[in-house]
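Participant: Have a look at this fold, sequence not included:
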């Protein structure tokens, strides 16, 4: 499954990933400086949320594309197997973020 994202969607995901990258660098710095545990965990949780949101955005885009492709090619009974296979793959991706 090839994922094609619109420019604005791609930009939003990349911005989230860059934010998470900065937060992770901040966590490393904080730990090296011996900062307060609560501050470190708070920053780490923020980075985790940013990564989760980026992952969910990518998966949601993939799901949207799969549904659009499925509706566009008018599959019948044989398509049900492909849809089930795709559903299982997307479910696995969602669970990998949980």
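Facilitator: Perfect, I can see it now. Computed from a predicted model, the values in this text were never measured in an experiment.

Participant: From now on I want contacts and neighbour counts done on CA atoms only, so please keep to that.
Facilitator: Fine.

Participant: Quick check: which element contains residue 57?
Facilitator: For residue 57, the element it lies in under DSSP states H and E is helix 37-72.

Participant: hold the first one in mind and look at this next one:
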């Protein structure tokens, strides 16, 4: 779009749309991870998964 000299505002809207789509995928993946992998590891007695999860959430919130 930049090479085609598209209006900057239009490019910014595209970037915003892409970020929103990626956030949606990330939220869904996090939900699935919590409901499966994290629950399973906690049920197995692995509480280290909580620290791992907190680190992951902190990275997502940057």
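Facilitator: Yep, it's here. As the structure is a computational prediction, the values presented were derived from the model and not from experiment.

Participant: just to revisit the earlier point, ok, residues contacting the helix or strand just after the helix holding residue 57 of the first structure?
Facilitator: Using DSSP H and E, the helix or strand that follows helix 37-72 of the first structure towards the C-terminus is helix 77-97. For helix 77-97 of the first structure, the surrounding residues in contact (Cα atoms under 8 Å, 6 or more residues apart in numbering) are 52, 55, 56, 59, 63, 66, 70.

Participant: quick revisit: now do the helix holding residue 57 of the first structure: which elements does it pack against?
Facilitator: helix 7-32, helix 77-97 (3 or more Cα pairs under 8 Å, 6 or more residues apart in numbering; DSSP states H and E).

Participant: residues of it that come out buried?
Facilitator: 40, 43-44, 46-47, 50-59, 61-63, 65-66, 70 (16 or more other Cα atoms under 10 Å).

Participant: any idea how far residue 94 of the first structure is from the spatially most central residue of the first structure?
Facilitator: When Cα atoms, centre = their mean is applied to the first structure, the residue found nearest the centroid is residue 55 (0.7 Å). Residue 55 of the first structure sits 8 Å away from residue 94 of the first structure, going by Cα to Cα, to the nearest Å.
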